[in-house]
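Engineer: turn this into a model:
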Amino acid sequence: MFSNDTHQFVDWFRNASPYIHAHRGRTFVICFGGEAVQSPHFSYLIQDIALLNSLGIRLVLVYGIRPQIEQYLQTYGQKSCYANGIRVTDEIALKCVKAACGEVRTEIESLLSMGLCNSPTDDVRIRTASGNFVTARPLGVRDGVDYCYTGEVRRIDVTAITRQLDEGCIVLISPIGYSPTGETFNLLAEDIATKIAIALQAAKWICLTENGRILDNEGQLVRQLTVFEAQRYLAQQNFEAKKQLNNAVKACQNGVQRVHLISRKIEGSLLLELFSRDGIGTLISTDPYEHIRKATIEDVGGVIELIEPLEEAGILMRRSREKLEMEINHFTVQERDGMIIACAALYPFTEENMAELACLAVHNNYLGKHRGDALLTFLEREARKKGIAFLFVLTTQTAHWFQERGFITACLDSLPMSKRTLYNYQRNSKVFIKQL
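Structural biologist: From the prediction side, this is the model:
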């Protein structure tokens, strides 16, 4: 017999394998701050990044250096100067920026040179590449403040970065840029990451935040937002990760498929976010990560996998694959990142101005999260569009759920005649009707 740990590993690996396949060959931009570099667990993050590289993911790493700059300024007896939340980089501060960049880049390169520790491929070298990929310009004088050597991104050398990625290198981007006249400018790492993700049309931009978890009014993590939802959230809320969410919206609006905001303080957060369906952070995407849609013939296998346990428990009536294929146009599914997590069918009886709601099922992992309510609301709206006045269900074990949602007990005679003739007296289902 296998142990629970063995079963958990097998289940995890099976669930992760579609993502391993989907991510291979894609370009990810990963951004983290200097605080992550100072963490005693930074080597674990770098090992996870090395693992992503070994799986064929094209990686661009953009790192921040804020705490390192602070430490170097202290050695010069200087204090940081900020205006409007932006560092004013004078000549001394610029020296500190250059020193901090070199220190952090060397630390990252040395850790990546270890390869994948304690693995059969620990002798495989992971190559890194860095250089003058970012052209910058000065921020200049704003509101009377001269920001000196603080700059902003002017251009990204996409060709050069792509060439290094094509050769299998992990590209390291420091938070500095260079002007055509040879000047060096201090830049914000997150702004660089946003511009690079857009320029490369990256599949993902992953921002490892310090304290920037996005929470709802009940203090629960917001797991996904469309661009529209994120814009509405920004207008209504004031929270720590506002700048990151602003950048995420900008990236998605300019061609980045998905942006992930995750806490770097959670051990293994990068792997948990990328190789599990629900992740541990907030996903921002142009299209809904989870959405309700009409089913197609390609969904039959997913629907069967979803309803089989309920059929075995006697909650749902058994349906053959052939029957499902013939009736799939009546089904609506709720999909989460390619997986069918809920379904229901609507069978209209137009002459009687009624419709049957059938085969309502939600995956065990997503019970108690209002998926059933969302499907019911969607199908009630669809029924109204078709001029349906009454919705009815036949159920053996979920009567209370439907009663709590406005269905009332009815007799068999209230059903359409064609449905009455097919009633299974052995199953003895109860009848409930709701007026729309």
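Engineer: CA atoms for contacts and neighbours, from now on please.
Structural biologist: Noted.
Engineer: gap between the closest residue to residue 264 other than its chain neighbours and residue 63?
Structural biologist: Distances taken as C-alpha to C-alpha, 6 or more residues apart in numbering place residue 208 nearest to residue 264, at 4.9 Å, with adjacent residues excluded. Using C-alpha to C-alpha, to the nearest Å, one gets 10 Å for the distance from residue 208 to residue 63.
Engineer: related to what we said a few turns ago, where does the residue nearest to residue 264 land in three-state SS?
Structural biologist: Following DSSP: H, G, I helix; E, B strand; the rest coil, the label given to residue 208 is strand.
Engineer: tell me the SS of residue 369?
Structural biologist: The local conformation at residue 369, judged by three-state DSSP, is coil.
Engineer: number of nearby residues for it?
Structural biologist: Number of residues near residue 369 (other C-alpha atoms under 10 Å) recorded here: 10.
Engineer: do residue 228 as well
Structural biologist: That count, for residue 228 with other C-alpha under 10 Å as the rule, works out to 14.
Engineer: I'd like to know how far it sits from residue 287.
Structural biologist: Residue 228 is 10 Å from residue 287, where distance means C-alpha to C-alpha.
Engineer: relative to residue 387, how far out is residue 381?
Structural biologist: 10 Å.
Engineer: got any residues that touch both of these two?
Structural biologist: Common neighbours of residue 381 and residue 387 (criterion: C-alpha atoms under 8 Å, 6 or more residues apart in numbering): none identified.
Engineer: what about the helices in the stretch 201-350 of the chain?
Structural biologist: Using DSSP state H, counting those that start in this stretch, the helices of the stretch 201-350 of the chain run over 227-236, 242-253, 269-274, 300-312, 321-327.
Engineer: just how off-centre is the third one within its chain?
Structural biologist: Centre-to-centre, helix 269-274 and its host chain are 10 Å apart (C-alpha atoms, centre = their mean, to the nearest Å).
Engineer: I'd like the structure of this one too, to check against the first:
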Amino acid sequence: MLGGEAIEHENFSSIVNDIGLLHSLGIRLVVVYGARPQIDANLAEHHHEPVYHKHTRVTDAKTLELVKQAAGLLQLDITARLSMSLGNTPLQGAHINVVSGNFIIAQPLGVDDGVDYCHSGRIRRIDEDAIHRQLDSGAIVLLGPVAVSVTGESFNLTSEEVATQLAIKLKAEKMIGFCSSQGVMSDDGDIISELFPNEAQARLETLEAAGDYHSGTVRFLRGAVKACRSGVRRCHLISYQEDGALLQELFSRDGIGTQIVMESAEQIRRATINDIGGILELIRPLEQQGILVRRSREQLEMEIDKFTIIQRDNLTIACAALYPFPEEKIGEMACVAVHPDYRSSARGEVLLQRIATQAKQMGLSKLFVLTTRSIHWFQERGFAPVDIDLLPESKKQMYNYQRRSKVLMADLT
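Structural biologist: Okay, the predicted model is just below:
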């Protein structure tokens, strides 16, 4: 979903090149464009005052002509840019077919509170089969904010409705939108990398309460919440000002913007035999540094049911194990490791909470750790140094006096 603001920006040519590259990789693309600033500029040039009702444009006959003019020029411009998007690349000379057409049938919004929206409309139906045929043929489908009705009338639609309904009807894997910022921002000014639909809805309501109804972020959030709840797995919001943002968002593990998801890309779960390779890859550097006690693959295979992992897009980014001593009602939290790229987040704390919950479910009343490097981290979370004699007897017999690990224990009751 490309708003008119993105199309006006100097980085738009780079976005078009990235779209062309995605197409060359065999990714099926439907590009939806908006024209709000271009329409407003046309209205101002013709001294025609824009009219809104409940934050929706009222499209009278004069406005419709200016909408069609703006949308038509943008369609020609985007088509031309996509046609030459692979120039100066190894794929120079490859041809991209760009197809537009009457794939969307519109209907009028009608009258609300005595206000006639005139030629402002909404989607009545989408010919998804025809769009799929074009995508199957290798074309990029390009659609804008103007659609016709069964009676042949033209209607002005919002780009977010067009993009959202297309994503739902086509059962798209992703819907991607562009805004002026790098994504949805927190109150502290940081990028929020992931939101569930209910969280995105709350953020949307906050922005609207502050008077923001038409920014790229707000328009995208409206569509993304509906799309995710209707089966689109991920909706991404990125900056049109950031060169290469589209490729970074799609091809790096953590992306660069905000994604709205039905289920998190990150899972915390009990490990299985299939996770041994990922755990070994995570803990080997720490073993080589002497931070963790070395474990062989065979030992891991025998103890895999003791492990809990956090996985992000099939990468194991954190792990920990719980070894119970039921007779003493004590458990050991061991082999705690977090991937270097994720140590500034709260993954360690999440693992600690999960291990503590498992220990309580086993009827254990205390949890201990042996550590040489993370003493303060555990103390900040309720662990206190104790004497070796308080360890379970079998663990005490195995204590490595050369390693001289500190023993810390926490009460679970």
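Engineer: I figured residue 342 of structure 2 hits residue 312, correct?
Structural biologist: No: contact criterion C-alpha atoms under 8 Å: residue 342 of structure 2 and residue 312 do not qualify, at 10.5 Å.
Engineer: settle it for me: which of these two has more neighbours?
Structural biologist: Applying other C-alpha under 10 Å to residue 342 of structure 2 and residue 312 shows that residue 312 carries more neighbours, namely 16 against 12.
Engineer: counterpart of the more buried one in structure 1?
Structural biologist: Correspondence of residue 312 of structure 2 to structure 1, assessed by TM-score structural alignment: residue 336.
Engineer: so that match sits against residue 291, correct?
Structural biologist: Yes: Residue 336 of structure 1 lies in contact with residue 291 (C-alpha under 8 Å); the separation is 6.8 Å.
Engineer: may I see the buried residues of the top strand by length along structure 2?
Structural biologist: The longest strand of structure 2 (DSSP state E) is strand 315-325. Buried residues in strand 315-325 of structure 2, counted by 16 or more other C-alpha atoms under 10 Å: 315-325.
Engineer: out of those residues, who's nearest residue 65 of structure 2?
Structural biologist: residue 315 (52.5 Å; C-alpha to C-alpha).
Engineer: how about the closest one: what's its closest non-neighbour residue?
Structural biologist: Closest residue in space to residue 315 of structure 2, ignoring its immediate chain neighbours: residue 278 at 7.0 Å, by C-alpha to C-alpha, 6+ apart.
Engineer: the one you found -> structure 1?
Structural biologist: Match for residue 278 of structure 2 (TM-score structural alignment): residue 302.
Engineer: would you confirm that its match contacts residue 339?
Structural biologist: Yes: at 7.2 Å, residue 302 of structure 1 counts as touching residue 339 under the criterion of C-alpha under 8 Å.
Engineer: ok, the equivalent of residue 137 of structure 2 over in structure 1 - contacts?
Structural biologist: By TM-score structural alignment, residue 137 of structure 2 lines up with residue 167 in structure 1. By C-alpha under 8 Å, 6+ apart, residue 167 of structure 1 lies in contact with nothing.
Engineer: residue 167 of structure 1 and residue 59 of structure 1, how far apart?
Structural biologist: Counting by C-alpha to C-alpha - residue 167 of structure 1 and residue 59 of structure 1 are separated by 12 Å.
Engineer: now swap in residue 277 of structure 1 and tell me
Structural biologist: Computed as C-alpha to C-alpha, the residue 277 of structure 1 to residue 59 of structure 1 distance reads 21 Å.
Engineer: sorry, back to before: what's the neighbour count on the match of residue 278 of structure 2?
Structural biologist: 17.
Engineer: go on, residue 90 of structure 2?
Structural biologist: Count around residue 90 of structure 2 with other C-alpha under 10 Å applied: 8.
Engineer: next: residue 393 of structure 1.
Structural biologist: Other residues close to residue 393 of structure 1 by other C-alpha under 10 Å number 23.
Engineer: translate it into the numbering of structure 2.
Structural biologist: Using TM-score structural alignment, residue 393 of structure 1 lines up with residue 369 in structure 2.
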